[in-house]
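[1] show me how the following folds:
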Amino acid sequence: MMHDDQVNIDIDIARQLIRDQFPQYRHEDLTTVTSSGTVNAIFRVGSKITARFPLRAMNPTECADMLRSEAAAIVEIGEHCLFPTPQPIGLGEPGPHYPMPWVLQTWIEGEVATRHGLIGSSAFALDLAHLVASLRQADTRGRRFDGQGRGGHLSDHDDWMSVCFENSEGLLDVARLRNLWTRFRELPSAGSVVMSHRDLIPANLLVQGGRLVGVLDGGSFGPADPSLDLVAAWHLLDRERRATFRRVLQVEDLWWKRGVAWAFQQAMGLVWYYHRTNPAMSALGRSTISRILDDPDI
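    Below is the predicted model of the structure:
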């Protein structure tokens, strides 16, 4: 169990919900998708569909509203993304053994990226740069950052970072990392928002043959700090490939520094929170922090 408020969902419960609510898929094979993801339990339905069940307890009405909002964002990102993205098929209702709504989406073929798998691939670095560029070109339609999660003011995360530092004692060099955040939080605003995936971590990117072939979890697609999607470079690339990524996107110094700050903020939460329950996510946090600390420009 990764979360204190985690809801139980297994393949038998998922199978019954699918059979009852989407009988057209009742004869499809159902398999559990092993993932380091932390938000949903995922099951593959046949060869072309996935069922996704939120893991953290929510009010059912609020959960349904969230899933509808995510579905709209997923459709929008699919209209602009250079790479395939899953698309919504249907919204499931709560059942006797699972208390919240859930969703069916299309399946995208590929292997989930890893923090070291394509670290030295220039082709992959170019793919990531082209991905970020394509998302930035989408029209914000006058929308502003919604205030949820990363993508606004760095200093808004001071309380959370204090929690992270306290819980990271014995796991990381907290004194050094506190000093780094003191510098990051004072970086000035990067200007107008752009459209952003908002969570470009390895688990949300699919690769095949050394190239990017799919983008997952686009439900948060929306306006945010132009630097936010730059976290992908720190989660996935070595120093030389980060330079390639930056050059292609023509990232100015302030944007680059803010991208480092967002990657650092995310990584600090991963190490301690998932230390015992999701080692892959905890290790991602460690590797990202190490890349930041080892970069002489930082």
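[2] all contacts plus neighbour counts: C-alpha atoms, from now on.
    Will do.
[3] the helix or strand hosting Arg247: what's the following helix or strand?
    Assigned by DSSP states H and E, Arg247 falls within helix 239-249. Tracing the chain past helix 239-249, the next element assigned as helix or strand by DSSP H and E is helix 253-273.
[4] what comes up buried for the helix or strand just after that next one?
    Proceeding N to C from helix 253-273, the next assigned helix or strand is helix 279-294, under DSSP H and E. Of the residues in helix 279-294, 279-289, 291-292 count as buried by neighbour count, 16 or more other CA atoms under 10 Å.
[5] which one of those sits closest to Ser122?
    Nearest to Ser122 among these is Arg291, at 17.2 Å by CA to CA.
[6] just to check, the closest one is in contact with Leu236?
    No - if you go by CA atoms under 8 Å, Arg291 and Leu236 don't touch, sitting 9.7 Å apart.
[7] so how far is Val163 from the closest residue to His116 other than its chain neighbours?
    Spatial nearest neighbour of His116, excluding adjacent residues (CA to CA, 6 or more residues apart in numbering): Leu236 at 6.5 Å. Taking CA to CA, to the nearest Å as the criterion, Leu236 is separated from Val163 by 26 Å.
[8] how near is the residue lying closest to Arg239 once chain neighbours are set aside to Lys257?
    Leaving aside its chain neighbours, Arg239 sits nearest to Asp295 (7.3 Å; criterion: CA to CA, 6+ apart). Distance, Asp295 to Lys257, using CA to CA: 12 Å.
[9] have a look at those two and say which one is more surrounded.
    A count of neighbours by other CA atoms under 10 Å puts Lys257 above the other of Asp295 and Lys257, at 19 against 10.
[10] other SSEs contacting the helix holding Arg247?
    If you count contacts as 3 or more CA pairs under 8 Å, 6 or more residues apart in numbering; DSSP states H and E, helix 239-249 packs onto helix 122-136, helix 231-236.
[11] residues near the residue nearest to His116, how many?
    28.
[12] verify the stated contact: it with Leu118.
    Yes - here Leu236 reaches Leu118: they are 7.1 Å apart, a contact under CA under 8 Å.
[13] could you also give me the structure for this second sequence? I'd like to compare it with the first:
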Amino acid sequence: MGGGKLHADEIDIDVSGVRRLIAAQFPQWSDLPLERIESAGTANAMFRLGGAMTVRLPRVEGAAGDVEKEHRWLPRLAPSLPVAVPVPLVKGMPDEDYPWPWAVYRWLDGETPVVGHIADPGLLAEDLAEFVAALRRIDPEDGPASYRSERLAARDATTRAAIGELRAVVDADAATAAWEAALNAPAWPGPAVWIHADLQPGNVLIADGRLSAVIDFGCLGLGDPAVDLIAAWYLLPPEARGVFRSALERDDAAWERGRGWALSIALDELRYYRETNPVMASIARRVIHAVLTGT
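    The predicted structure is shown next:
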């Protein structure tokens, strides 16, 4: 199945292969137009089916479990959330050419935000805070651990290794100091709560300058609420970060952990994708700069 690869263990996925899967498993949709959606996303290949549906197929085995998780949890979480989230329609099955479950979702309108080109960042900050707060309030009973459920200390070795590897392109001393400050922040004292854990540009949609949808819940689960503070550096310019923080009433310790999460994730993304995914690498560079300089 084709397309540029982002991972060494990634399988080929192209329009003809997806069309064959649809014709075999959901023949009622076999005559609808199908086109690949160009995206900086790294875990799934996405295609628009007709005008009202999205087909999403995991690129690697590690993302295959997200299909079942989203089908189970998104319908339960959606009624408590203030913006749209993906609506799973059907779950496709693996076959002799494609090895994992895949899914068809309802199409969600909107555009991915670009920091510096958001009409009213303060309003977006308020919308993001409302989403994060609503998600956190949902009963965590039986929820799975988030993909990012570990404490920051568990990321220490890989984060320091990324700083060392990227020494030529980032301020290693400043990055190390920021990382150590985050490690020294008091840990989250409460129980784990629901977090999206990947609030960055490719995973949110805006319409008329407001948050209209949050998508790709592959990292969804229970964890430290500070993880969702990464939105401050991934999605907002400096003048709107205070709005976001105030709306969530985050204390200094949580903010420092959130800053550490943003730095660690961005360093890892830049290290991994700097040669294969220019969009993701550019976002990561901007986030690292924002964390280290406050701009």
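[14] superposed, what's their TM-score?
    For this chain pair, the superposition-based TM-score is 0.92 by TM-score structural alignment, normalised by the length of the second structure; 290 aligned residues with a CA RMSD of 2.0 Å.
[15] farthest-separated two in the buried residues of helix 279-294 of the first structure?
    Pro279 and Ile292, at 20.1 Å, using CA to CA across the buried residues of helix 279-294 of the first structure.
[16] Arg274 of the second structure and Pro201 of the second structure, how far apart?
    Using CA to CA, one obtains 17 Å as the distance from Arg274 of the second structure to Pro201 of the second structure.
[17] which stretches of the second structure form strands?
    Using DSSP state E, the strands assigned to the second structure run over residues 34-36, 44-49, 53-58, 88-92, 102-106, 193-195, 204-207, 210-214, 221-223.
[18] residues contacting Leu30 of the first structure?
    Counting by CA atoms under 8 Å, 6 or more residues apart in numbering, Leu30 of the first structure touches 11, 15, 43-46.
[19] alignment lookup: it to the second structure.
    By TM-score structural alignment, Leu30 of the first structure lines up with Leu34 in the second structure.
[20] same check, this time on Leu154 of the first structure
    In the second structure, Leu154 of the first structure lines up with Leu152, judged by TM-score structural alignment.
[21] whereabouts in the first structure does stretch 11-23 of the second structure align?
    Residues 7-19 of the first structure are matched to stretch 11-23 of the second structure when aligned by TM-score structural alignment.
[22] and that stretch, what's buried?
    By neighbour count on 16+ other CA under 10 Å, the buried set for stretch 7-19 of the first structure is 7-9, 14-18.
[23] now flag whichever of those residues is closest to Phe184 of the first structure.
    Of these, the one sitting nearest to Phe184 of the first structure (CA to CA) turns out to be Val7, at 35.7 Å.
[24] quick check: the closest one touching Ala41?
    No - Val7 of the first structure is beyond contact range of Ala41, at 9.8 Å (criterion: CA under 8 Å).
[25] quickly list what's touching both of these two.
    Here Val7 of the first structure and Ala41 share the contacting residues 54-55, scored by CA under 8 Å, 6+ apart.
[26] so what's Val7 of the first structure up against?
    Neighbours of Val7 of the first structure in contact, by CA under 8 Å, 6+ apart: 54-57, 98.
[27] sorry, slip of the keys, the one I care about is Ser69 of the first structure.
    Listed by CA under 8 Å, 6+ apart, the contact partners of Ser69 of the first structure are Gly219.
[28] could you do Leu128 of the first structure as well?
    Leu128 of the first structure makes contacts with 212, 232-233, 245, as judged by CA under 8 Å, 6+ apart.
[29] and the gap between the nearest residue to Asp127 of the second structure once chain neighbours are set aside and Leu81 of the second structure?
    Of all residues not flanking Asp127 of the second structure in the chain, Leu211 sits nearest, at 5.9 Å (CA to CA, 6+ apart). Plainly put, Leu211 of the second structure is 12 Å away from Leu81 of the second structure if you go by CA to CA.
[30] likewise for Ala207 of the second structure?
    Using CA to CA, Ala207 of the second structure is found at 17 Å from Leu81 of the second structure.
[31] out of the two, which sits in the more crowded spot?
    Neighbour tally, Ala207 of the second structure and Leu81, criterion other CA under 10 Å: the higher count belongs to Leu81, 19 against 13.
[32] what about the residue lying closest to that one once chain neighbours are set aside, neighbour count?
    Counting by CA to CA, 6+ apart, Ala134 is the residue found nearest to Leu81 of the second structure once chain neighbours are left out, at 5.8 Å. Per other CA under 10 Å, the neighbour tally for Ala134 of the second structure reads 15.
[33] report the contact partners of Ala134 of the second structure.
    Going by CA under 8 Å, 6+ apart, Ala134 of the second structure touches 80-82.
[34] ok, the residues you listed vs Ala157 of the second structure, which is closest?
    Leu81 (35.6 Å).
[35] for that closest one, give its distance to His117 of the second structure.
    Distance, Leu81 of the second structure to His117 of the second structure, using CA to CA: 26 Å.
[36] do Leu89 of the second structure as well
    Shown here: Leu89 of the second structure relative to His117 of the second structure, a distance of 33 Å by CA to CA.
[37] give me the more crowded residue out of those two.
    A count of neighbours by other CA under 10 Å puts Leu89 above the other of Leu89 of the second structure and His117, at 14 against 10.
[38] the strands of the second structure into TSV, with extra columns for distance to Lys5 of the second structure?
    As requested, the strands of the second structure are exported to TSV (distance: least, CA to CA, whole Å):
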stretch	distance to Lys5 of the second structure
strand 34-36	14
strand 44-49	10
strand 53-58	12
strand 88-92	22
strand 102-106	18
strand 193-195	29
strand 204-207	23
strand 210-214	25
strand 221-223	27
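[39] residues near Ala173 of the second structure, how many?
    One thing to correct before we go on: residue 173 of the second structure is Asp, not Ala. Neighbour count for Asp173 of the second structure, taken as other CA under 10 Å: 12.
[40] repeat that for the one 10 residues further on.
    With neighbours defined by other CA under 10 Å, the count for Leu183 of the second structure comes to 20.
[41] before we move on, what about Leu49 of the second structure?
    By the measure other CA under 10 Å, the count of residues near Leu49 of the second structure is 23.
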